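Peer 1: Return atomic coordinates for the entry below.
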Amino acid sequence: MQEFLNLRLLLVMIFIVNAAFNQGQAQQLRYFMQAEASPANAIPYGNNPKAGHYLKSGDAKIYYEVYGEGKPLVVLHGGIVGSTMEMGQFIDSLSRNYQVIAVSTRGHGKSGMGSQMPTYERKAEDVNAIINAVTKDSVTVLGFSDGAYTGYYLAAKHPEKVKKLIAIGAGEWKQGFRTFDNTRKVLFSMDSLYFKQQLALMPEPKRFDEWLVTLNKYYNSVDIGKETLGAIRCPVLVMAGELDQNAPLKTVIAAYEMIPKAQLSIIPNAPHPVFLINFPAVWTSLVPFLRQ
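Peer 2: Here you go, the predicted structure:
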């Protein structure tokens, strides 16, 4: 039944996206499987020269944007199909009271791919380098999916840098629980407009297929459990949609139980991109954690 619901949601979203495209309404920068065209005046998160910066980290130039003023808060998007644009509602809302540092992780958007395996440890070091460049303060981190796993590693490896972590859609990860075999053909068949836009942003678009092979290899070998999650010392809000197909509920609860100072928030009847489906519920759950 759950697989049927996920498939039905995917088909509906594809239909809406295609309809918007056919009407010529989806020309603005957008996130993967966006159901509606962005307003013409929407901030192009992930490709905004007014807020954009580059930093050399290891073997890659990493792109990030800074918005607002206040205590620093890092925003990390999802992986493979993820982009800073998908985090737009968070950036809009948080930049009213925080200095938001929105990072395009390596291989995504305008960030370089580098030559190293894009592990979560490597991405965490990229983010740590950006934090050091922007602020001397410790930060709050909000990450979705791939960004949440990067947040786990950042908090575990650099506890002095992370005061709080909000991890959305990221549970315990046992090696082999999912099989990754992403290809250009499959991804473009799901949302060709989005990937054409992303390739236009990439500094090395000809390496896209090579990058996918490397990601598949890494994701099929990764294992995330007590060793990493148990090492996190800051308060963590572990959040997910009840119907998350990428981080099933039992894995999210397992992660919550492994993290020493964890709180749990499950949004009913919502899939993996829970904040794109029900942002008000996510925001209502998130604000008290930030204020604590």
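
Peer 1: C-alpha from now on. contacts and neighbour counts both.
Peer 2: OK.

Peer 1: could you say which helix or strand contains W283?
Peer 2: helix 279-291 (DSSP states H and E).

Peer 1: in the stretch 1-150 of the chain, which spans are strands?
Peer 2: Using DSSP state E, counting those that start in this stretch, the strands of the stretch 1-150 of the chain run over residues 52-57, 60-67, 71-76, 98-104, 139-144.

Peer 1: The structure of the following sequence is requested for comparison with the preceding one:
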Amino acid sequence: MEQQLNTARGDFRIALSGEASLPALLLSNSLGTTLEMWKPQVDELSKNFHVIRYDTRGHGGSPITAGPYEFKDLGEDVLAIMDALEVDRGMFCGLSMGGHTGLWLAIHAAERFQAIAVCNSAARIGTVDGWRERAAYLRQGGVSGMHDLAKSAPSRWFTDQFIAGSPDIVKQMQQGLENVSPEGYAACCDALATSDLRGDLPAINTPMLFLAGLSDPVTTLLDAQQMQCLVSTSQLKTIAASHLSNIEAPHEFTNIVSSFLSQQKFSN
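Peer 2: Just a heads-up that it's a prediction; the model follows:
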């Protein structure tokens, strides 16, 4: 069920699946996508969880406020969504930017989460200059800049084999990126430029899953290994895919995340 949810931090586009009596699971999208990116996971996850998908600020039907954003903003948005839905404590799974949001939540709002899955992400994603250059390019180029970005996205998102074998899915993802607000995207680039959570990782004591794509050029296996070494309550799993691993290898991704979350559901 899709709806606009009124929260203390604005109206967010969300979609709810699964019985409300089940443990709550929030799914957080990657940069340049919307809650539709989780379609391959919804049916299976909603058997055991009350799945809450949402468009991150700057994306889709959620607030497109002027930047720069910080991950404090994106993390507090999650908490506001939980509050509006009267979810005191839940689970969280995010990919790339969404995974970094999960790290922020594990550091700053651990009491609200039973377990967090951080997928295809890192405690420091990219470089300050790289993100600032991309943000400036999109603010200047607007919609045209988003079209240019979409043309180059597949090589960052997927393996060559997947691009060749699943052109319709790749095209659909590119079209979704083209429709993202240039300012919203740029403001999230600002957040990525300034966020470095590496020094905070040893303080995390929430059960964590780090899931890495073996062919991911954006957030690498080494990034995941370094996080796993610093978080004593974490485990590391790998998947034969690139950056958007939940789309390239949906069954494997869903099985790994579902298994991890189900274990935590009964253990604490």
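
Peer 1: what would the strands of the stretch 1-150 of structure 1 look like in JSON lines with distance to L199 of structure 1?
Peer 2: Shown next, in JSON lines, are these (distance: least, Cα to Cα, whole Å):
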{"stretch": "strand 52-57", "distance to L199 of structure 1": "18"}
{"stretch": "strand 60-67", "distance to L199 of structure 1": "15"}
{"stretch": "strand 71-76", "distance to L199 of structure 1": "19"}
{"stretch": "strand 98-104", "distance to L199 of structure 1": "14"}
{"stretch": "strand 139-144", "distance to L199 of structure 1": "22"}
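
Peer 1: Let me know which of the ones you listed is the nearest to Y194 of structure 1.
Peer 2: strand 98-104 (15.6 Å; Cα to Cα).

Peer 1: quick one: the helices in structure 1?
Peer 2: Assigned by DSSP state H, structure 1 shows helices spanning 2-22, 88-94, 120-134, 146-157, 184-201, 208-219, 226-229, 249-258, 274-277, 279-291.

Peer 1: Mind listing what's buried along the longest one?
Peer 2: Right, the one you point to is helix 2-22 of structure 1. 6, 13-14, 16-18, 20 (16 or more other Cα atoms under 10 Å).

Peer 1: Can you verify my assumption that K47 of structure 2 contacts G18?
Peer 2: Yes. With contact defined as Cα atoms under 8 Å, K47 of structure 2 reaches G18; the gap is 6.3 Å.

Peer 1: ok, the two, which is more surrounded?
Peer 2: Using other Cα atoms under 10 Å as the criterion, K47 of structure 2 and G18 rank with G18 on top: 21 against 13.

Peer 1: Wait, E178 of structure 2 touches M146, no?
Peer 2: Yes. If you go by Cα under 8 Å, E178 of structure 2 and M146 touch, sitting 5.2 Å apart.

Peer 1: quick one: stretch 90-108 of structure 1 aligns where in structure 2?
Peer 2: Alignment of stretch 90-108 of structure 1 against structure 2: residues 41-59, by TM-score structural alignment.

Peer 1: Ends of that stretch, what's the gap?
Peer 2: 20 Å (Cα to Cα, to the nearest Å).

Peer 1: what comes up buried for that stretch?
Peer 2: Quick answer for stretch 41-59 of structure 2 (16+ other Cα under 10 Å): 41-42, 45-46, 48-59.

Peer 1: next one: stretch 78-87 of structure 2
Peer 2: 78-82, 87.

Peer 1: Make CSV out of those and add distance to D216 of structure 2.
Peer 2: As requested, the buried residues of stretch 78-87 of structure 2 are exported to CSV (distance: Cα to Cα, whole Å):
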residue, distance to D216 of structure 2
V78, 26
L79, 29
A80, 32
I81, 30
M82, 31
V87, 33
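
Peer 1: Check those residues against F162 of structure 2 and report the nearest one.
Peer 2: V78 (31.9 Å).

Peer 1: I'd like the distance between the alignment partner in structure 1 of that closest one and K163 of structure 1.
Peer 2: Under the alignment (TM-score structural alignment), V78 of structure 2 pairs with V127 in structure 1. V127 of structure 1 sits 15 Å away from K163 of structure 1, taking Cα to Cα as the criterion.

Peer 1: Likewise for G70 of structure 1?
Peer 2: With Cα to Cα as the criterion, G70 of structure 1 and K163 of structure 1 are 15 Å apart.
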